[in-house]
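>>> sequence first, then the predicted structure:
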Amino acid sequence: MNHHSLPDKRGHFGAFGGKFVPETLMPALKELEEAYLE
């Protein structure tokens, strides 16, 4: 397994930084992340 197979500390994968979740969940995940960081 190479380092692109594992997420970084922000949960991003590979050189493009995508998250491995369905696109329809992104608004909810962004809201959750912002609430967590407060």
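Sure thing, it's come through. Predicted, not measured: the structure shown is a model, and the values here were computed from it. Numbering: from 1, shown residues only.

>>> please count neighbours and contacts with C-alpha atoms only from this point.
Noted.

>>> what helices and strands are in contact with the host helix or strand of residue 26?
Applying DSSP states H and E as the criterion places residue 26 in helix 26-37. With contacts taken as 3 or more Cα pairs under 8 Å, 6 or more residues apart in numbering; DSSP states H and E, helix 26-37 sits against no other helix or strand.

>>> which residues sit against it?
Helix 26-37 has contacts (Cα atoms under 8 Å, 6 or more residues apart in numbering) with no other residue.

>>> adding another structure so you can compare the two:
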Amino acid sequence: MTKQALFLSFFGYLSRKLQITQKIVDKALTTWLRKVWF
């Protein structure tokens, strides 16, 4: 499992567990991924 896939799975789990709005999670995750990998 790649680091990116691991984090995506982790955030997906958190979003369901905490019932966070998917739109907010996607926006935050996209911004964070750009800082880390791009």
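Structure's in. What do you need? No experiment lies behind these values; they were computed from the predicted model shown.

>>> where does the TM-score land?
Once superposed, the chains reach a TM-score of 0.41 (TM-score structural alignment, normalised by the length of the first structure), with 26 aligned residues with a Cα RMSD of 2.2 Å.

>>> okay, buried residues for the helix holding residue 26 of the first structure please.
For helix 26-37 of the first structure, the neighbour count (16 or more other Cα atoms under 10 Å) marks no residue as buried.

>>> same deal with stretch 23-33 of the second structure?
residue 29.

>>> next one: that stretch to chain centre, how far?
6 Å (Cα atoms, centre = their mean, to the nearest Å).

>>> repeat that for stretch 9-22 of the second structure.
8 Å.

>>> quickly find the element holding residue 14 of the second structure.
Short version, using DSSP H and E: residue 14 of the second structure is in helix 3-18.

>>> which element follows that helix toward the C-terminus?
Next helix or strand after helix 3-18 of the second structure toward the C-terminus (DSSP H and E): helix 22-37.

>>> who touches stretch 7-22 of the second structure?
25, 29.
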